[in-house]
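# kindly generate the corresponding structure for this input.
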Amino acid sequence: MHRSTTRIPRALAAAAVPVILVTAGCSSGDDGGDSGKPGSAAPSTESSEPQVEPAKFAKLPDPCAALAKDSIKDLVPGAKSTAGKAGKSADTSQRSSCSWDGLDGYQWRWLDVSYQRYDSDPAVGSGADRAAEYYGKQVNAAEAAGGAKGMKTSAPSGVGQKAAAFTYETTEDKQDYRKQTVVSLQENVVVTVNYHGAGFQGTDQPKSADLLKDAEKATKEALAAVK
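Model (predicted):
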């Protein structure tokens, strides 16, 4: 009898342990689950995604309509069509171009207007910053033009937020060409204008200063078309 009496309290004690553990678990769950109690942490509503300035320009103009018809006639005498030839592009809202060429007697001219636009993206930066980076690349490319002779650079004023102009000559198939490139930046858009001229059959070559003046005029007009 003495031995069986000893076992009963031990059995009761063992049975009581789970009850205590369950009670403690419920109490802990109630305290942690009540987000309304003082001292409880409220969920954060702040976004961890970095913010960037919205891009100013959301689209590009039709490059073949960016310059007035009278401007095309003046810049490219003898052009077969003032409508121009659109360049290929997978997305014309981001990148587009148009070119014209004409022969007036023995005077030849070629004009190309190219647009590049950037959107703002938190992952890669603002449209303006991305455009500024591309502007730098275009400037470097123009400065390193293949076969260029007598390269001269300048910084035209009143052409976008900033601009760089390049004047040089090339000789191709024994023919001399006078070439001008103007690269300009306006917010999240970069405009690049290439304007080439030549006098065939031994006629006088066009003056580089005149060609550059015309290239800057075309650039200003192309920039004005961006809205």
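# can we go C-alpha only for contacts and neighbour counts from here?
Will do.
# where do the helices sit along this protein?
All helices of the chain, identified by DSSP state H, fall at 2-33, 69-75, 127-143, 208-224.
# go through these and name the closest to residue 104.
Nearest to residue 104, of all these, is helix 69-75, at 10.7 Å by C-alpha to C-alpha.
# for residue 56, find the nearest of the helices of the chain.
In terms of C-alpha to C-alpha, the element of those nearest to residue 56 is helix 127-143, at 8.0 Å.
# one step back: could the helices of the chain go into a markdown table alongside mean neighbour count and distance to residue 173?
A markdown table is the format used below for those (neighbours: other C-alpha atoms under 10 Å; distance: least, C-alpha to C-alpha, whole Å):
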| stretch | mean neighbour count | distance to residue 173 |
| --- | --- | --- |
| helix 2-33 | 10 | 83 |
| helix 69-75 | 16 | 24 |
| helix 127-143 | 19 | 22 |
| helix 208-224 | 19 | 20 |
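# as JSON lines, the ones you listed with distance to residue 102 would be great.
Putting the helices of the chain into JSON lines (distance: least, C-alpha to C-alpha, whole Å) gives the following:
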{"stretch": "helix 2-33", "distance to residue 102": "79"}
{"stretch": "helix 69-75", "distance to residue 102": "9"}
{"stretch": "helix 127-143", "distance to residue 102": "23"}
{"stretch": "helix 208-224", "distance to residue 102": "15"}
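# I have a second one here; can you model it like the first so I can compare?
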Amino acid sequence: MSEGTMQRAAQSDQRDLGVPPTPSRQWGRTKRTYRVLLGAAAVPLMLVATACSSDSGSSSDDNAAGAGKSSESSASVSPSPTVQAAAYKSLPDACDTLSKGTLGDLVPKASKSGKQGKSDDVATRGSCSWSSLDNNGVKGSQFRWLNVSLLRFDSDVTRGEGDKLAQEYYDKQVQDAQSVDGAKNAKTEPVTGTGDQATLVRYDLKKKEGSFKQQTLVTRVENVVVTLDYNGAGLAGEKTPSADSLAKLVKSAAKEAVASVTKANASGGSTGTTASPSPSKSASKSASPSKSASSKS
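Prediction:
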């Protein structure tokens, strides 16, 4: 038996008897095991690095997408709508629009103070009326009645500029004065030198008390409409007043009323601004149409 054969036989006997292998063979297996462990440990490190790289890209993409959405959202927001602000912000007291001298000419026997009309917002609407009865005994009496109404419109982003809203109401007031039931000999004429525009509507109205001469003068100054209803009658045998004389008086009074509106806003004036919903929505109703004024007389 050769030496190599004897060595393999001895090693085989050692395995059979549970004797540990020789150091050289054990070191060979240990080196292989170490290499396997190193390889196994490298795999998780590679997975962790790959995951971090993937997360970093995703986060960057998300941030870019978020920035894009934010930019798109900002670009889609339109500026707040604006409208030219109304020129006049207040109204004078309707009972103070005419001087004592003017009232003495139009309603000579009226009480010292007029009758204030009801208003839910004195900043946008107001009215005042005076009545006069000059009793001449058996000859009869002269009756006069005057009403001044003021209506102011604010600018509103949904409804438009104040002066345009006032223009619409001005037109309506003139139309109402022209369509009074029972009116006879109606005439309409423009009035110059009073506000931005003015119209006088004249007609005769027969009532049980007598024949009335009605004068309705509507004028607009900026975003405010002033309406003066003035009528006169000769009662109980007194002669009917002259329509021309009444028209002259009411034209003079209208100029004075417009001047009162301008004076009340002397420190006003404004430029275009963002307008809030106007409080004058409730004021868009007719303030004191000539139809009702005639019926009161």
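# can you give me the TM-score here?
TM-score for the superposed chains, counting by TM-score structural alignment, normalised by the length of the first structure: 0.84, backed by 211 aligned residues with a C-alpha RMSD of 2.6 Å.
# out of the helices of the first structure, nearest to residue 182 of the first structure?
helix 208-224 (6.7 Å).
# where does that closest one end up in the second structure?
On the second structure, the counterpart of helix 208-224 of the first structure by TM-score structural alignment is residues 243-259.
# need the contact partners of the matching stretch.
For stretch 243-259 of the second structure, contacts defined as C-alpha atoms under 8 Å, 6 or more residues apart in numbering pick out 97-98, 102, 105-106, 191, 193-195, 202, 213-215, 217, 219, 221, 226, 228, 230-232.
# over to stretch 40-52 of the second structure?
With C-alpha under 8 Å, 6+ apart, stretch 40-52 of the second structure has no contacts at all.
# what's the offset of it from the middle of its chain?
Taking C-alpha atoms, centre = their mean, to the nearest Å, one finds stretch 40-52 of the second structure lying 65 Å from the centre of the chain it belongs to.
# any of the contacts of stretch 243-259 of the second structure buried? List them.
97-98, 106, 191, 194-195, 202, 213-215, 217, 219, 221, 226, 228, 230-232 (16 or more other C-alpha atoms under 10 Å).
# picking up where we left off before, and the helices of the first structure: which comes nearest residue 90 of the first structure?
Closest among the helices of the first structure, once you apply C-alpha to C-alpha, is helix 127-143, at 18.1 Å.
# what about the closest one, how far off from the second structure?
With mean C-alpha distance after the TM-score superposition for the first structure, helix 127-143 of the first structure departs from the second structure by a mean of 0.7 Å once superposed.
# what packs against that helix?
Contacts defined by 3 or more C-alpha pairs under 8 Å, 6 or more residues apart in numbering; DSSP states H and E place helix 127-143 of the first structure against strand 107-117, strand 162-172, strand 175-186, strand 189-199.
# relative orientation of the last one and strand 175-186 in degrees?
Think strand 189-199 of the first structure. 160 degrees (axes from the mean of the first three to the mean of the last three C-alpha atoms, to 10 degrees).
# quick one: strand 189-199 of the first structure to helix 127-143, angle?
Using the same axes, to 10 degrees: strand 189-199 of the first structure against helix 127-143 is 20 degrees.
# contacts for strand 189-199 of the first structure next, please.
Contacts of strand 189-199 of the first structure (C-alpha under 8 Å, 6+ apart): 57, 106-118, 128, 131-132, 134-135, 138, 176-185, 205-206, 211-212, 215, 218-219, 222-223.
# can you check the first one too?
By C-alpha under 8 Å, 6+ apart, the list of residues contacting strand 107-117 of the first structure from outside reads 57, 59-60, 63, 75-77, 93-103, 127, 131, 188-200, 203, 219, 222.
# buried ones in the host helix or strand of residue 294 of the second structure?
Using DSSP states H and E, residue 294 of the second structure sits within helix 290-296. By 16+ other C-alpha under 10 Å, the buried positions in helix 290-296 of the second structure come out as 290, 291, 293, 294.
# my read is that residue 86 of the second structure contacts residue 155, right?
Yes: between residue 86 of the second structure and residue 155 there is a contact under C-alpha atoms under 8 Å: 5.4 Å.
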